[in-house]
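Asker: next come a sequence and a model predicted from it.
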Amino acid sequence: MSAPPDAVLAARRRFFSGVPVADDALALPILRSWTRCAERGLPVAGRLRAEPLTQSELAARRERHEVLRRRCRPELEALHAAANASDSIAILTDPSGLVLDTVGSADFADRAAKVALRPGVSWSEAETGTNAIGTALVERRPVEVRGAEHYAEAHGILTCAAAPIHDPFGEIAGLLDLSGPASVPHLHALALVQLAADQVEHRLFEGAFPHHTLVRFHADPSYLGTAREGILVFEDYRLVAANRPGLALLGLGWDALGARRFSDLFEGALGRAGEERRVRSVRGDVMLRLDRQALIVPPPARPVRPPARAEAPAAPEGPRFDPQTEKDLGRAVRLLDAGVPVLIQGETGAGKEVFARQMHRRSARTGRAFAAVNCAAVPEGLIESELFGYEEGAFTGARRSGHKGLFREADGGVLFLDEIGDMPLSLQSRLLRVLQEREVTPLGGGRPVAVDFALICASHRDLKQLVEQGAFRADLYFRIAQYTVTLPALRTLTDREALVSRIWQELAPAGDAPLLSAECLAVLAGYDWPGNFRQLVGTLRVLQALAEPGEALTVDDLPADIRRVPAPPCAIASAPALSGDLDAVTRSAIEAALQAAGGNISQAARRLGIHRSTLHRHLGTHGKAGRAG
């Protein structure tokens, strides 16, 4: 709440004289902002630098945020009446505080323009000092700044109220502001813009998650369907998106995304689409309505996409990595946030795209674009237009309106180039130029367009070897491989039984997985899985579809090629473990593993979950060093 004008002036004199200001003399967000501005050395008197964008630059910025502008149009029009009545203007900004649109009193708009409160000008706190737009973005909450509370004296003619718009992932998508003359009281301005921002945030969920489970809830059923209802979005029962009321009703923060499951928040199962019922939440009873249940009710058939657009992986996208890979993921996210390109290497099906999507979700760019292209799946003649885009009439068959291309679609977010080792050499030089200059020129001419994206590349091929063979540019390799993560093959992981069990549970609707016999689980864990996670998940889906209620799946239910693989030594060697000493158990386990692997030491070591050299030492100890490797 703002302090009285006289109190603000007194606090201002003390602050700019270097005298400490009591916390209760001024609204804390204002005092914190003044302190930040003073530390930056911003001038109090005179004009602050406010260089507006050119018309073409503003048009490009508006195009980049066209979805936001379209979503906010109803709220801007609703604020229009309030703005005209109070001689004010309603403002929409992008996430950085750059003014995109204004509506309202033409008379006040002229006066506001004298202090650069107009489209194309940035009102970030770092550039213009304490103001409702910039300070609300820093504080990440609604803020009102009246008259002399502005840092710059020139802005004392304004009274402004602003509320950030949070997207379903907790990132700020933009901001709404209502600004008017400081000489006129604006009693309800903050409530109006906050309500408008709530409405926009509520609308952001419309059609945004067609293949996810969407839950609406509130303690008072009359709020269902309004901007005050809680909204949670689940993917494979893991919370992946939410609105602020939903998190507040459960006492959670944005860090709950990706970390909580449905069973952590509510008692019982999800239920059926369209069903309303009372459920117990972590904070008491609520009325819950399931909008869509993508895990039970099959989603409508997806439209066919061009091959360049990589589909979301069929496997669950929640973390299912071993501890070392999870550690590598944390490092990769930090480097991605620092602008360092990351290269993911690994066999086909090892989870390279899943790893890349997790990097995106955990990075500072979560909620922004994730543009993916499989360089091996696109014909050589099309990949250039898919990446760079093209102008109208660039070639026969080009769309009349042209095409932005993935580089521009990824602007502000993450570009994922899968199987980059299959990119044609002629295109590698153009990609290198984009990475160096951070701008892209569409096919068919046109002005270069600046782009800002984080880069993740992946390949199952040995790029170093391709460089030595002359099939991959060395300068591009060193540009994209500043940090490399190598994902392990599934067969190299030691605790595969636990891994298979976890994925088996995650794939089951409502966690109600069919029964899986111990022998069947042992064979699944012992199989080499040449297709890695992709093959494993596909096999488990088939088994769940074939399962009979109340009956355990056995080895006989497995596909023939998997069924022929003997169970791992832990099951075979269980009898000696009950009666013999440790050496006898060890000898028995080694014999069983070698027999199952046909005498191959490397395969036997993988089955035992130990390194090959360790197995060699045991073979030497037990007099079997001559066995084939």
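Answerer: Cool, got the structure.

Asker: use CA for all of it now, contacts and neighbours both
Answerer: Will do.

Asker: contacts only, for V500.
Answerer: Listed by Cα atoms under 8 Å, 6 or more residues apart in numbering, the contact set of V500 reads 521, 524-525.

Asker: also T366?
Answerer: When contacts are taken as Cα under 8 Å, 6+ apart, T366 is in contact with 169, 171, 360, 413.

Asker: V279 versus that one, what's the distance?
Answerer: According to Cα to Cα, to the nearest Å, T366 stands 31 Å off from V279.

Asker: what do you get for A173?
Answerer: Distance from A173 to V279, by Cα to Cα: 32 Å.

Asker: and if you look at L290?
Answerer: Separation of L290 from V279 (Cα to Cα): 12 Å.

Asker: likewise for F262?
Answerer: 12 Å.

Asker: just G538 next, same as before
Answerer: Separation of G538 from V279 (Cα to Cα): 34 Å.

Asker: neighbour count: those two, which is higher?
Answerer: V279 (19 against 13; other Cα atoms under 10 Å).

Asker: pretty sure that one contacts L288?
Answerer: Yes: contact criterion Cα atoms under 8 Å: V279 and L288 qualify, at 6.6 Å.

Asker: now do the shared contacts for those two.
Answerer: What both V279 and L288 touch, as defined by Cα under 8 Å, 6+ apart, is an empty set.

Asker: burial measure for D557, as a count.
Answerer: A count of nearby residues for D557, using other Cα under 10 Å, gives 14.

Asker: could you measure from the nearest residue to it once chain neighbours are set aside over to D556?
Answerer: Distances taken as Cα to Cα, 6 or more residues apart in numbering place L543 nearest to D557, at 7.4 Å, with adjacent residues excluded. Separation of L543 from D556 (Cα to Cα): 11 Å.

Asker: between these two, which one's more packed in?
Answerer: Between L543 and D556, counting by other Cα under 10 Å, L543 is the more crowded of the two (18 against 10).

Asker: let's verify the more buried one: helix, strand, or coil?
Answerer: What DSSP: H, G, I helix; E, B strand; the rest coil gives for L543 is helix.

Asker: what does R587 give?
Answerer: helix.

Asker: and it, how many neighbours does it have?
Answerer: 17.

Asker: wasn't L343 part of a strand?
Answerer: Yes: according to three-state DSSP, L343 belongs to a strand.

Asker: so who does it touch?
Answerer: With Cα under 8 Å, 6+ apart, L343 has these contacts: 456-459, 480-485.

Asker: of the residues you listed, which belong to helices?
Answerer: Those of the contacts of L343 mapping onto helices are I480, per DSSP state H.

Asker: out of the contacts of L343, who has the most neighbours?
Answerer: A458 (28 neighbours).

Asker: that one and I420 touch, don't they?
Answerer: Yes: at 6.2 Å, A458 counts as touching I420 under the criterion of Cα under 8 Å.

Asker: ok, structure two:
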Amino acid sequence: MTSLQSRHIDNVYSITTGAALADPAASLVHKSWARCVRDHGLDPSRPSPARILPAQEVRAHQQQLEHFLRAARSGMEDIYRRVADLGYMVLLTDAEGITVDYIGNPAWDDQLRKAGLYLGADWNEAHAGTCGVGTCLIERQPMTCHQTEHFDATHIALTCTTAPLFDHSGKLTAILDVSALRSPEARESQHLVRHLVAIYARMIEDADFLRSFRGHWILRLGSAFGLVDVAGEVMLAFDEGGTVVGANGGARQAFAGRALGGAISEWLHMPMDAIWRIGNGGASAMPFAHTVLLPGGGEYHASLLAPRVRRPSVATPAAPAARPNDRLPPLERIAGDDPQMQKLLAQARRLVDRGIHVLVEGETGSGKEVLARALHGASGRAAMPFVAVNCAAIPDSLIESELFGYTPGSFTGGRAKGMKGLIAQADRGTLFLDEIGDMPMALQTRLLRVLSEGEVLPLGAESPQRVDIAVVAATHRHLPGLVASGRFREDLYYRLCGAVLKLPPLRERGDMRYLIEGMFNEEAAAMSSPVRLSEEAMQKLLAHDWPGNLRELRNVLRLALALCSDGRVGVEDIQLQLPARSGHVTPANVARVAASSADDPDGIAATELVELLRRHRWHVARAADELGLSRATVYRHMKRHGIAPPRSRPLADD
């Protein structure tokens, strides 16, 4: 131990045992020293080497920041180019103080690793003592920990300047650190580096904000007239209906941490038309002539960034005009004035961003995924992935690896680099589990752990990874009946049905004209077809029973658009493939299936299934629809009971 280290240890002892720490004006460093002794149980006389985590643990920490790392890496590379010649390196840690990325001079690798300025280094204050990263995690503000301000004598040659990084929800996500193995003794030598780190921290946060809300309108406000279009200090993201869904760090500060939601016109105290005009200014000679006065004071220049969505490369002059409901919020678009749907949507709006899992019940084709996507689009997760999983369509042999993923070499035939599962792909977004009633029992147990613990364990992995997902499940089956027959876990059922939304079938809805017009316009726009729907054709559509619900309606409209001529869909173009029939999912059907399942733990009774198939002339899809089951499930029951169709007639599957 050097004499400098001995003097440093004596100094730490004198400060942490003195009365000076009772002074509220004590420095951040001295307060941290006290925490190290009092709360963390660290001993300054026992310096410890840098703690480096194994590669597998580091990967787990990196996976939790996968999306954020992309924006952060670009900022790290840019700041490193500016400070590398001065002997600095750059590292990024997660919210636990674990280094998940770093850039340094390869010639200094050994020295950097020994000093802990390396991938996998643990800079949490509880282990490393007072340091740039660990203390910044607690104080949550830019700071410099220079040389002998470190608690551990092992680190007193270092200088570390850090700034916290927050995601668009205001959650502390990472720490940006610029450090050097040696530097001038004067602390003032780090002032410029501190300003640089703070600037780049804000740039990384804003880059992540723009990426997260690239599908939304973004209002950028800046004090510099000519820079607001590229460097907005205050940014608000809002949807087509004008509801604020995101705020960057500058906006959270400017609006005093106001909760998300509400109309942007209310936030700014200006009419919505005036906000839309900001976007139109891009074609003028002075595109940033718009100014906004914030409620708390301060005048800002404004710029409006349109959603970055994929649009057709060529717009045809005859394309249908935008519909009035195009500007409605996601949940408002899916229904007209039908009382049942308006009651359901009112309930759905109250569930958005409340952390409650939702179970959607409804007949096949009634729009369960449409509702799930609308819930996602109305939430603060709208810019993140929406991952849909059809639990009945994935083969039993693949569903586990598809859902949970696997590591390299987990099994023969797997991808050489492993695979990220669908649950992990939905991290920070929404996971939609369609046909949840058809999920095998073994997988139900694993899914329950995901929902209860918030973590997923890929096949072959030794440690789980954290996931943050909103879950919407859907079924056209009677889950309580499956629970009663022991074919669906009761604890999983109650975990999924935090709230239950029951979609009415099309034949019970009173907004059919709204649905037909909206879907017809969508399909016409997709075909770039300037076509109108005749009133006679509309009346024929309104009179139909729609046993296939929205899915059948869309297919009929697509066919009509393909068949029509002279820019008009007439009654002769409406081809209804199936007549109205009574084989819908009804409470009586559900009760009958549940009762037969109770008598036969393996599924539907063989005699009942044969009778049903005969009645439908061995059309499996129609039999499945009446039972409220998927086609794949009916096939499984037929195989289990050894049921085969008559040889004179092939098994119908359409």
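Answerer: On my side now, so go ahead. From a predicted model like this one, the values you see are computed outputs, not experimental measurements.

Asker: got a TM-score for the two of them?
Answerer: Scored against TM-score structural alignment, normalised by the length of structure 1, the superposed chains reach a TM-score of 0.61; 479 aligned residues with a Cα RMSD of 5.0 Å.

Asker: can I get the contacts of T366 of structure 1 in TSV including neighbour count, distance to L582 of structure 1 and secondary structure?
Answerer: Output for the contacts of T366 of structure 1, formatted as TSV (neighbours: other Cα atoms under 10 Å; distance: Cα to Cα, whole Å; DSSP: H, G, I helix; E, B strand; the rest coil):
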residue	neighbour count	distance to L582 of structure 1	secondary structure
F169	19	53	coil
E171	18	56	coil
H360	25	47	helix
G413	23	55	coil
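
Asker: nearest to F209 of structure 1 among the residues you listed?
Answerer: Closest to F209 of structure 1 out of the contacts of T366 of structure 1 is F169 (12.1 Å), distances taken as Cα to Cα.

Asker: quick one: V103 of structure 1 and T128 of structure 1, what's the gap?
Answerer: 21 Å.

Asker: quick one: map A224 of structure 2 onto structure 1.
Answerer: Counting by TM-score structural alignment, A224 of structure 2 corresponds to D220 in structure 1.

Asker: residue contacts, its match?
Answerer: 286-287.

Asker: ditto for D438 of structure 2
Answerer: 391-392, 633.

Asker: ChimeraX command for the buried members of those residues?
Answerer: To isolate in ChimeraX the members of the contacts of D438 of structure 2 that are buried, counting by 16 or more other Cα atoms under 10 Å, one can use:
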select :391,392
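
Asker: and in structure 1, which of the contacts of D438 of structure 2 remain?
Answerer: For the contacts of D438 of structure 2, the contacts that are reproduced in structure 1, applying both residues aligned by TM-score structural alignment, their matches' Cα atoms under 8 Å, are C391.

Asker: return the subset of the contacts of D438 of structure 2 lying in helices.
Answerer: Short answer: the contacts of D438 of structure 2 in helices (DSSP H) are T633.

Asker: I'd like the contacts of D438 of structure 2 written out as a markdown table, with distance to A201 of structure 2 added.
Answerer: As requested, the contacts of D438 of structure 2 are exported to a markdown table (distance: Cα to Cα, whole Å):
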| residue | distance to A201 of structure 2 |
| --- | --- |
| C391 | 42 |
| A392 | 45 |
| T633 | 52 |
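
Asker: between the contacts of D438 of structure 2, which sits nearest A115 of structure 2?
Answerer: C391 (49.7 Å).

Asker: what about the counterpart of G230 of structure 1 in structure 2, how many neighbours?
Answerer: Here G230 of structure 1 is matched to V234 in structure 2, going by TM-score structural alignment. V234 of structure 2 has 23 neighbours, counted by other Cα under 10 Å.

Asker: so V234 of structure 2 touches R220, yeah?
Answerer: Yes: counting by Cα under 8 Å, V234 of structure 2 touches R220, with 5.8 Å between them.

Asker: and stretch 343-356 of structure 2, what's buried?
Answerer: Those would be 344-345, 348, 351-352, 356, for stretch 343-356 of structure 2 by 16+ other Cα under 10 Å.

Asker: what's the answer for stretch 244-258 of structure 2, then?
Answerer: 244-252, 254-255.

Asker: out of those, list just those in strands.
Answerer: Among these, the members found in strands (DSSP state E) are 244-247.

Asker: out of those residues, the closest to S183 of structure 2 would be?
Answerer: A247 (37.9 Å).

Asker: that closest one matches what in structure 1?
Answerer: By TM-score structural alignment, A247 of structure 2 lines up with A242 in structure 1.

Asker: if I look at its match, how far off is L582 of structure 1?
Answerer: 53 Å.

Asker: likewise for L28 of structure 1?
Answerer: Computed as Cα to Cα, the L28 of structure 1 to L582 of structure 1 distance reads 68 Å.

Asker: among the two, which residue is more densely surrounded?
Answerer: Counted by other Cα under 10 Å, L28 of structure 1 and L582 do not tie: L28 has more neighbours, with 14 against 11.

Asker: picking up where we left off before, what's near enough to touch the match of G230 of structure 1?
Answerer: By Cα under 8 Å, 6+ apart, V234 of structure 2 lies in contact with 220-222, 247-251, 254.

Asker: any idea which residue sits dead centre in structure 2?
Answerer: A centroid search over structure 2 (Cα atoms, centre = their mean) returns G429, at 1.6 Å, as the residue closest to the centre.

Asker: ok, it - contacts?
Answerer: Taking Cα under 8 Å, 6+ apart as the test, what G429 of structure 2 contacts is 376, 381-387, 468-470.

Asker: at 7 Å what do you get?
Answerer: 381, 384-386, 469-470 (Cα atoms under 7 Å, 6 or more residues apart in numbering).

Asker: and it, how far from T159 of structure 2?
Answerer: From G429 of structure 2 over to T159 of structure 2 (counting by Cα to Cα), the distance is 38 Å.

Asker: now D39 of structure 2
Answerer: 24 Å.

Asker: higher neighbour count, these two?
Answerer: T159 (26 against 11).

Asker: do I have it right that that one meets S179?
Answerer: Yes: when contacts are counted by Cα atoms under 7 Å, T159 of structure 2 is listed as touching S179 (5.6 Å).
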